[in-house]
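[1] I would like the atomic coordinates for the input below:
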Amino acid sequence: MSSAPKIALISAVTAAIGPAQDALAAAFPQAQVWNLLDDRLLSDADARGGLDADLRSRMNGLIGYALAGGADGVLLTCSLYGPVAQAFAADLPVLAPDEAAFADLAEAGHRRILVVASFAAAKDDSAARLRDALGADGAEVTGIAVPEAMAATKAGDAEGLVTALIGACRPLAAEVDAVFLAQYSLAPAGDRLQEALGVPVVSGPASSAAALRRSIAPEPS
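    Next up is the predicted model:
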């Protein structure tokens, strides 16, 4: 491995790239980021009613391309294709978007987790996958959709995103032990949301960046 580990980010939308890059810069600053974008991944999946064999093969091809190009680790930023990453056999880390975040939530032992997304389908999908990851003895998982957050991210309004998430989550803060931000585009608000709510806020970008650093460049013992 070179002195600057190369991390390939495979994305379906540009909005996910910035949060993933920022998280790597914070947790794994020595990493060199390589962005691979296929902006038809979501629309093609939607047209086909979900992932089919061709789309899985296409994502496998992107992962293989990244590894063949010298990536020391791969992070998918689109949760729809997460199962492809988890099924990919490689000697190097290939992470699904929420894989590390779910592991962090499980390890912390939170019993009441609020899943936050900008639209209902993302909220429902992430909550279901989190319940599966936690297993039968896992936490109570609830969810909330915040449409104002989608409007803010589309407008590039960072302050509006923070305001929308705090406003939606604050009434529920006393009922939960942790918050999970279900989309990478919401992650930039994580620190301020945690400060406002007084409970841990976990996001895919931050957890994934930390997991990649631990796997590729662990701290000396």
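
[2] From here on, just use CA atoms for contacts and neighbour counts.
    Noted.

[3] Would you check that residue 158 makes contact with residue 190?
    No: using Cα atoms under 8 Å, residue 158 makes no contact with residue 190, being 11.2 Å away.

[4] Counting neighbours, go ahead and name the busier of those two.
    Ranked by neighbour count (other Cα atoms under 10 Å), residue 158 and residue 190 place residue 190 first, with 20 against 15.

[5] Spit out the contact partners of the residue nearest to that one when sequence neighbours are not counted.
    Using Cα to Cα, 6 or more residues apart in numbering and skipping the chain neighbours, the partner closest in space to residue 190 is residue 201 (6.1 Å). Residue 201 sits next to 178-181, 190-191, 193-194 when contact means Cα atoms under 8 Å, 6 or more residues apart in numbering.

[6] want to put them side by side, so please do this one too:
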Amino acid sequence: MSNLQIGLIHATLNSIDPLISAFEKNFPQVDTINFLDEGLLIELNRQGQLTENLIDRISYLLQKAIDTGVDGILLSCSSYSPAITELRARFPEVPVENVDDEMILEALNKGKKIGVVATVAAAGPTTQKTLLEKAKQINKNVEVFVAVSTEAFDALSEKDYERHDTLIAQMVHKLLKESEIDVVILAQLSMARALSSLQHLAIPVLTSPEISSKAIVDRVLEKG
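    Predicted coordinates for the structure are as follows:
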């Protein structure tokens, strides 16, 4: 595994550190290479939906990663997770994973009332839709409750980490009070830093950096 290279595709700077930290902790012998286009998130929020043009734009980053010689690719932006099937078809030469799939399966295993907390407008509904689709595939009835605070994302971008974490904690507690959820998903990589403020909760709180980093390494090793 010492020679493995994983390409990380980002739509925001805020997703880089959580993923790098997860790889350094669990797979220090794996090299990671970052490919970033912040305009991907700006345009998605502006257009309000994932268009073919945006898929072409993120495909450019995947092609750069493949040209660099990576063994696998991990998409860090939850809002682009719905494009995973098309991206795998476009780039069959390497395993391509997103940050959501394994975390969503784990959430479905842990409860029927699932809370989704997001700080990017598109990420909440995207994660909710994926949860419901996956639940249908395994014939499980679930309820999904979504809370979004773009103000928290702004706080993170301004490096106001305390406010970012506080706003996320407030959303989680609101969902717990109103919906009595069994498990909560922090929908974006950039939210993982707020986990420390939620450790006292009696329900599981899932974040994607460690789950998704393990998933892409496993896929690469399976391909062999």
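
[7] returning to that earlier point: alignment lookup: the residue nearest to residue 190 of structure 1 to structure 2.
    With TM-score structural alignment as the criterion, the equivalent of residue 201 of structure 1 in structure 2 is residue 205.

[8] so how far is residue 191 of structure 2 from its match?
    11 Å (Cα to Cα, to the nearest Å).

[9] mind listing the helices in structure 2 by residue range?
    16-26, 39-47, 52-68, 84-90, 101-110, 123-137, 150-157, 161-179, 209-223 (DSSP state H).

[10] Make JSON lines out of those helices and add distance to residue 74 of structure 2.
    Below are the helices of structure 2 laid out as JSON lines (distance: least, Cα to Cα, whole Å):
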{"stretch": "helix 16-26", "distance to residue 74 of structure 2": "10"}
{"stretch": "helix 39-47", "distance to residue 74 of structure 2": "16"}
{"stretch": "helix 52-68", "distance to residue 74 of structure 2": "9"}
{"stretch": "helix 84-90", "distance to residue 74 of structure 2": "10"}
{"stretch": "helix 101-110", "distance to residue 74 of structure 2": "11"}
{"stretch": "helix 123-137", "distance to residue 74 of structure 2": "17"}
{"stretch": "helix 150-157", "distance to residue 74 of structure 2": "22"}
{"stretch": "helix 161-179", "distance to residue 74 of structure 2": "25"}
{"stretch": "helix 209-223", "distance to residue 74 of structure 2": "7"}
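
[11] Quick one: closest of those helices to residue 3 of structure 2.
    helix 209-223 (11.5 Å; Cα to Cα).

[12] Buried by neighbour count: which residues of stretch 199-213 of structure 1 qualify?
    200-213 (16 or more other Cα atoms under 10 Å).

[13] Same check on stretch 146-155 of structure 1?
    Those would be 146, 148-150, 152-153, for stretch 146-155 of structure 1 by 16+ other Cα under 10 Å.

[14] again, but for stretch 7-27 of structure 2
    7-12, 14-16, 18-20, 22-23, 27.

[15] Now the terminal residues of it, how far apart.
    14 Å.

[16] Contacts for that stretch next, please.
    For stretch 7-27 of structure 2, the external contacting residues (Cα under 8 Å, 6+ apart) are 30, 32-41, 61-62, 65, 70-77, 156-157, 188-190, 192-193, 209-210, 213.

[17] In structure 1, what stretch matches it?
    Residue span in structure 1 matched to stretch 7-27 of structure 2, by TM-score structural alignment: 8-28.

[18] if we can go back for a sec, just the buried members of the contacts of stretch 7-27 of structure 2?
    By 16+ other Cα under 10 Å, the contacts of stretch 7-27 of structure 2 give 32, 35-37, 40-41, 61-62, 65, 70-77, 156, 188-190, 192, 209-210, 213 as buried.

[19] ok, residue 75 of structure 1 touching residue 96?
    Yes: under the criterion of Cα under 8 Å, residue 75 of structure 1 makes contact with residue 96 at 6.3 Å.

[20] Give me the common contacts of those two.
    Residues touching both residue 75 of structure 1 and residue 96 by Cα under 8 Å, 6+ apart: none at all.

[21] any idea how far whatever residue of structure 1 lines up with residue 102 of structure 2 is from residue 81 of structure 1?
    Residue mapping for residue 102 of structure 2 onto structure 1 gives residue 100, with TM-score structural alignment as the criterion. According to Cα to Cα, residue 100 of structure 1 stands 15 Å off from residue 81 of structure 1.

[22] Please consider this matter closed, and thank you.
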